[in-house]
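Student: Predicted model and sequence below, questions to follow.
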Amino acid sequence: MQRVLNASLAVAALMAGWMSMKWLGLVLAVTVIAFWMVLQFNRASRQLRNVADRPKGMVDSVIALQSRLGHGMSMADVLAISNSLGQRVEGTNGDWMWRDSYGNQIVVTFRRGGVERWAATRTDSSAPAAGVPAKTLPTAAAA
């Protein structure tokens, strides 16, 4: 949806530029579109720089991450709320996993550029430990 909107706005800017000032308007529209693309690239680079400082696949709280997830969120949105790059789950195409220091983990499935579903597994202990029996939290399935 976002791609269609961006393409439509770019075409509209080009048409408006051409209709208002011919070649000068077209050059102005191309300049504005290029500037917008540089701004978007800068935003993505800044976000990746911010999450690169944290350990890969680690979050402060899986439960907090799970409560903020929503269907259709992009990977950029998930990176913004998790503040960490996820770890790709081996053997899957669009599954990414995050863990916290208590042993809880969440696996988020991305399809067509957005969150389709997620499943959190939570340990029964509140102290950071490994090997504690875990229980699975309710998963969010796509409607």
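Tutor: Noted; the coordinates are in hand. Numbering: from 1, shown residues only.

Student: Please count neighbours and contacts with C-alpha atoms only from this point.
Tutor: Fine.

Student: can you count the residues close to A80?
Tutor: Other residues lying near A80 total 15 when counted by other CA atoms under 10 Å.

Student: quick one: it and Q47 touch, right?
Tutor: Yes - between A80 and Q47 there is a contact at 7.2 Å, judged by CA atoms under 8 Å.

Student: how far away is the residue nearest to the spatial centre of the chain from Y102?
Tutor: With distances taken as CA atoms, centre = their mean, the chain has M75 as the residue nearest its mean C-alpha position (1.9 Å). Using CA to CA, to the nearest Å, M75 is found at 24 Å from Y102.

Student: this is the comparison structure:
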Amino acid sequence: MKIHLRKILVALGLAVLFVGGHRAWGWGGVALVAGGIVMWLLLHFNRFMTVMRRASERPLGYVDSAVMLNAKLRPRVSLLHVMALTRALGELRSPQGQQPEVYRWTDPGGSWVEAEFADGQLARWTMWRPQPEDEGETAAPADMPSAS
């Protein structure tokens, strides 16, 4: 069984807050700490609901710019954070319920970012951009000397 140190530290921290509140102000301190924790939970729930509401208003796997998303991604950010950046749910590319989860976001130009999440945190991502057509777009401008 995999035990996450972070979960243990959070539980110990909450216990220390409750004990400290009780020692400092009695049962009023416990109520104050409990009120603070409830407020913190409500703030996170409100953020979660805002992200999900915005994501529900956009197409699945859509992002305005895959290049900008690629520039803003950082290792170990949560799936909720990536959904807040894209304002859309990602298109699930891995089998349902299997770890790691792979999601893809595509922009209108055909570029996409595929992100791999292990235990809800971003592990790695790749970006793909379509190659320009060979219609003179790759040729050097006439006023610049060619590198030969």
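Tutor: Yep, that arrived. All figures in this text were calculated on a predicted structure; none of them were measured in a lab.

Student: what sits against the residue nearest to the centre of the first structure?
Tutor: Under the criterion of CA atoms under 8 Å, 6 or more residues apart in numbering, the contact partners of M75 of the first structure comprise F110, G113, G114, V115.

Student: and of these, the nearest to R88 of the first structure?
Tutor: Distance ranking of the contacts of M75 of the first structure against R88 of the first structure, using CA to CA, places F110 first at 11.0 Å.

Student: Does the counterpart of that closest one in the second structure belong to a helix, a strand or coil?
Tutor: Following TM-score structural alignment, the counterpart assigned to F110 of the first structure within the second structure is F117. Secondary structure of F117 of the second structure, reduced to three states by DSSP: H, G, I helix; E, B strand; the rest coil: strand.

Student: quick one: F117 of the second structure and V102 touch, right?
Tutor: Yes - under the contact definition of CA under 8 Å, F117 of the second structure touches V102, with a separation of 6.2 Å.

Student: And the longest strand that the first structure contains against the second structure, how far off on average?
Tutor: Of all the segments of type strand in the first structure, defined by DSSP state E, the longest one is strand 114-123. Average distance, strand 114-123 of the first structure versus aligned residues of the second structure after superposition (mean CA distance after the TM-score superposition for the first structure): 1.0 Å.

Student: Could you tell me where the helix or strand sitting right after that strand along the chain falls in the second structure?
Tutor: Going down the chain from strand 114-123 of the first structure, the next helix or strand is strand 134-136, by DSSP states H and E. Residues of the second structure matching strand 134-136 of the first structure by TM-score structural alignment do not exist; the stretch lands nowhere.

Student: what do you get for stretch 37-47 of the first structure?
Tutor: The aligned range for stretch 37-47 of the first structure in the second structure is 41-51, by TM-score structural alignment.

Student: how close does the matching stretch sit to the first structure?
Tutor: For stretch 41-51 of the second structure, the mean distance to aligned residues of the first structure following superposition is 1.0 Å (mean CA distance after the TM-score superposition for the first structure).

Student: can you give me the helices for the second structure?
Tutor: All helices of the second structure, identified by DSSP state H, fall at 5-25, 27-56, 66-72, 79-86.

Student: end to end, how far does stretch 93-103 of the first structure reach?
Tutor: Stretch 93-103 of the first structure has its terminal residues 24 Å apart, counting by CA to CA.

Student: Alright, I will stop here.
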